[in-house]
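1. need a 3D model of the sequence below.
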Amino acid sequence: MMFKNYSEKALNASRALAILAVTAAPISTAVASVASVLLILVWLGSGRAITTLSMSWQHPLGKIIVVFYGWLLIGAFYADTEWPAKLATLSSWQKLAFTFLLLGLFQSGLWKKRFLYVFVGVMSLAALISLGYWLADVPFIAKRGGPGILMSNHSAQSMAFIAAFLGGLMLLKDNPPKSLHLLLWLGLVLLIFNVFFISTARSAYIAMPVAVTFALVSIYGRRKLPHIVAACSLGFALVIGASGTIHKRFDQAVTEAGQASTDTSSPETPVGARVVFYKTALELVKENPVFGFGTSGFKSAYLAHLEQDHPSWAETSDPHNQYLFVWVENGLIGLLIFLAYIVIGMRAGLAAPPYGLAAASFLLAIAVSSLFNSHFKTFVEGNLLAFFLAILVSKASDRPGPA
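-> So this is what the prediction gives:
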């Protein structure tokens, strides 16, 4: 009995640390890292590590994670790179390990709800503080971006607020107490305003409408699809039309794309650089389409290709497109497994309403934003997705979870 009580307390502490880690991820990488390490230590000391891992393995998402990481390991052996580089790339995918671990920890619907209330509450408060700095036209921390950017960077802030917005939608669907109903609506307004009027993350301007539309269709059903698409299209069109920030960022993108040329040695703009990266990555895919260059092989293959055919083109270790990165390193086989992970994750979310719907929608948001970034691998967005997804799609137990 004493061991059982200790074990439950240790698992509850692990869950609390997981909530701290995911909530802190977009704000402080140091706090998130410490919380993640403590999570692992407390979980290992619970005496239930094998049991929870067994639960994780039983989940379809857990199985596809093992398959994908197994292919990454195989790719490391045929990559023409040194082992430090291989280990560094494998480490960048460690978020998948946290997803696997947490699938067996958050069986309780109560803990899922606790997580969402904490996460949505903290992000809504952050959005309120951000609004104050934006109105005052004062940077929170100069190196993090312009006025109103509180998080690690503007992209991290936008994706965190999108996740919180989706979580807030599901909390509202779950009939919250009247005392919280108005606060949740206020939080949603602050979050969506921040994404479109304060933050300068262009990928979020595309990802959020897609994710919110998907979430609403998931809630109200496909029969409402035409009405939801029409309402969302009109609503987001009005928001985008009213946002000077969006106009400025997309005008800048059009200008940068027009100026981009593969003849320049170092494109000076983000969009210009991406044009070069995409073209070069696609050429690499043609060289080794099925198996790729192996885990950690992107940078060396990219540099070798430039030296041989395009010595004036820009260098990079990442094409800023998650799918191209996986295809170049792990081939078509790796890309198909990776896409299967996304599909299975979304299906798992749709099968676990109401909170799983938020996870499925956020996974879609990350999938869309990863057309322009490598958000599955970056620390902030990658960890945010890994924890958010696992907590909300883990199979709920039939019995009440521990308090």
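2. please count neighbours and contacts with C-alpha atoms only from this point.
-> Noted.
3. next helix or strand past the helix or strand where Ile333 lies?
-> If you go by DSSP states H and E, Ile333 is part of helix 322-350. Elements were assigned by DSSP H and E; along the chain past helix 322-350, the next helix or strand is helix 355-369.
4. what is the subsequent helix or strand relative to that following helix?
-> Heading C-terminal from helix 355-369 (DSSP H and E), you reach helix 379-393.
5. tilt between that following helix and helix 355-369?
-> 150 degrees (axes from the mean of the first three to the mean of the last three Cα atoms, to 10 degrees).
6. angle of helix 379-393 against helix 322-350?
-> Using the same axes, to 10 degrees, helix 379-393 lies at 20 degrees relative to helix 322-350.
7. output the contacting helices and strands for helix 379-393.
-> Packing partners of helix 379-393 (3 or more Cα pairs under 8 Å, 6 or more residues apart in numbering; DSSP states H and E): helix 2-24, helix 95-103, helix 154-173, helix 322-350, helix 355-369.
8. this one next, for a side-by-side:
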Amino acid sequence: MTVSSFLQTAAKASLVLVFFAFPVSVALANVGLLFTLLFWLLGCVWGTSWRDTRAALSNPVAVPALALFAWIALAALWSPAEGSQIGAALQKYTKFLLLPLFIGLLNDASTRRRCWQGFALAMLLTLVVTWLNVWFDFSWTRTHNQGFGEDHTVFKDYISQGLLMSLFTIMALHHAMNARTRRVRVLAAVIAGLSTFSVLFLSSGRTGYLALLVALLVYAVFAFGRQWRKLLTSIAAVVLLAAATILTSTQLQSRMQQAWQEAQASSIHVPVTSTGSRVEMSRFVLQSSLEKPLQGHGTASYPSLAKGHFTGFGWCAVVCVHPHNQFAFFLFEQGVIGLLLFLWFMAAIARQAWREEVPQRALMLAFLAIMAAANLSHSSFWLSTENHFFILMTALLMAAARPRQPA
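-> Okay, here's the model as predicted:
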């Protein structure tokens, strides 16, 4: 084995480790990323790393990702934040810059397959422990609640677990519909059912409820296309699932009722609540964005400016970190330009999905639905686990992109 091939293999193996690690431990995932970058840099000297990355720049999502990161970096010039805060914010978005590198490393089907397997193994472990936690307590899990109707988060917070498990459910459903053998189809269908129940009944994350149901609906619509009978049956199944969940899940009913009450009572003059804080953050972001609509207030400006607005007791600890909406976050800090670049990034994934065969198209658009749902209620590209999730899965899906057909 030559030095070049060894470095390339080592970089890809490290990236496979990252796909297994990030659902379980961000620290371990970051170690994997460091080794990936190290072997990639060494490969630029002794191997073909740069050639593969340069080829990845032609991928439809590469330019939007690089343009978004460049604008985020440029927006630091007019930010009122301190240098350390700006540096920390730039670090959060660095994976947009690294996306072509990841796509370059995922240029062969065998590496992509191992990455899918690594992610699936981590999520299968999470699913098993989630179900076991209904009856058994584990000292190392996030929650320690036994019984149905309780939150059973394993490694991450319930929002992250709900989002990751939603994609895992779609993956299992995808295999159930496209597997060649009956045994694999049945096994995948059982896993899809268990993971669906996990999100809807063993978690308290409202973002996960929304992401899963929307993703299931999108997948059904694009998986069956003009097969009207199957299409209508699948849509009806998703609607019935949503209705059954609302009617039978006491946890969901409680969370929805709580959200409605908190939204009605929202005010910065009352104690902070989950939904109330989101309402007030949205008001603050929209009002403040009108002051600098085009370029925004600058990278890392939100925490600094939010402190001057949310002065009530307990509010700033919840709302002064990020606005719990990535679209609003980009609008506030990077203005309309930043928001449009982010929408361009998402549109590039959607456009590529239309070029794919029906099964892959449905999978990609369901993933995009999860991304949209997550970023409407959370700042997913600012938070570590969700940042890893959306960037790495974007790279994995887009690395397999079919080339554009000549006109």
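9. distance from the helix holding Ile333 of structure 1 to structure 2 after superposition?
-> Overlaying structure 2 shows helix 322-350 of structure 1 at a mean distance of 1.2 Å from the equivalent residues (mean Cα distance after the TM-score superposition for structure 1).
10. now for that helix, which elements pack on it?
-> helix 60-78, helix 270-287, helix 298-309, helix 355-369, helix 379-393.
11. with structure 2 overlaid, how far apart is the first one on average?
-> Average distance between helix 60-78 of structure 1 and its aligned residues in structure 2, after superposition and using mean Cα distance after the TM-score superposition for structure 1, equals 0.9 Å.
12. just the buried residues of that helix, please?
-> Leu61, Gly62, Ile64, Ile65, Val67, Phe68, Tyr69, Trp71, Leu72, Leu73, Gly75, Ala76 (16 or more other Cα atoms under 10 Å).
13. where in structure 2 does it fall?
-> Mapped onto structure 2 using TM-score structural alignment, helix 60-78 of structure 1 covers residues 60-78.
14. so which bit of structure 2 is stretch 241-256 of structure 1 matched to?
-> Stretch 241-256 of structure 1 covers residues 247-262 of structure 2 once aligned (TM-score structural alignment).
15. buried ones in that stretch, by neighbour count?
-> Those would be Ser249, Gln251, Leu252, Ala259, Glu262, for stretch 247-262 of structure 2 by 16+ other Cα under 10 Å.
16. tell me which of the residues you listed fall in helices.
-> Gln251, Leu252, Ala259, Glu262 (DSSP state H).
17. ok, so of those, who is nearest His175 of structure 2?
-> Leu252 (28.3 Å; Cα to Cα).
18. what about the residue nearest to the closest one when sequence neighbours are not counted, how many neighbours?
-> Ranked by Cα to Cα, 6 or more residues apart in numbering and with sequence neighbours excluded, the top spatial neighbour of Leu252 of structure 2 is Ile246, at 6.3 Å. Residues contacting Ile246 of structure 2 under the criterion other Cα atoms under 10 Å number 16.
19. confirm for me that Ile246 of structure 2 is in contact with Gln253.
-> Yes. Counting by Cα atoms under 8 Å, Ile246 of structure 2 does reach Gln253; the two are 6.2 Å apart.
20. got any residues that touch both of those two?
-> Common neighbours of Ile246 of structure 2 and Gln253 (criterion: Cα atoms under 8 Å, 6 or more residues apart in numbering): none identified.
21. sorry, back to before: now the angle from the helix holding Ile333 of structure 1 to helix 60-78?
-> Using the same axes, to 10 degrees: helix 322-350 of structure 1 against helix 60-78 is 160 degrees.
22. and helix 322-350 of structure 1, how far out from the chain middle?
-> Centroid separation for helix 322-350 of structure 1 versus its chain: 14 Å, with Cα atoms, centre = their mean, to the nearest Å.
23. tell me the angle it makes with helix 298-309.
-> Using the same axes, to 10 degrees: helix 322-350 of structure 1 against helix 298-309 is 150 degrees.
24. and helix 322-350 of structure 1 with helix 270-287, angle?
-> Using the same axes, to 10 degrees: helix 322-350 of structure 1 against helix 270-287 is 90 degrees.
25. contacts only, for Thr36 of structure 2.
-> Ala10, Ala11, Lys12, Ser14, Leu15.
26. among those, the buried ones, what's the PyMOL command?
-> Only the buried entries of these go into this PyMOL selection, using 16+ other Cα under 10 Å:
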select buried, resi 10+11+12+14+15
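27. and which of the contacts of Thr36 of structure 2 is nearest Ala172 of structure 2?
-> Of the contacts of Thr36 of structure 2, the one sitting nearest to Ala172 of structure 2 (Cα to Cα) turns out to be Leu15, at 22.3 Å.
28. for Gly208 of structure 2, see how far away the closest one is.
-> Separation of Leu15 of structure 2 from Gly208 of structure 2 (Cα to Cα, to the nearest Å) stands at 26 Å.
29. aligned partner of Leu396 of structure 2 in structure 1?
-> Using TM-score structural alignment, Leu396 of structure 2 pairs with Ile391 in structure 1.
30. ok, and the closest non-adjacent residue to its match?
-> Phe106 (5.5 Å).
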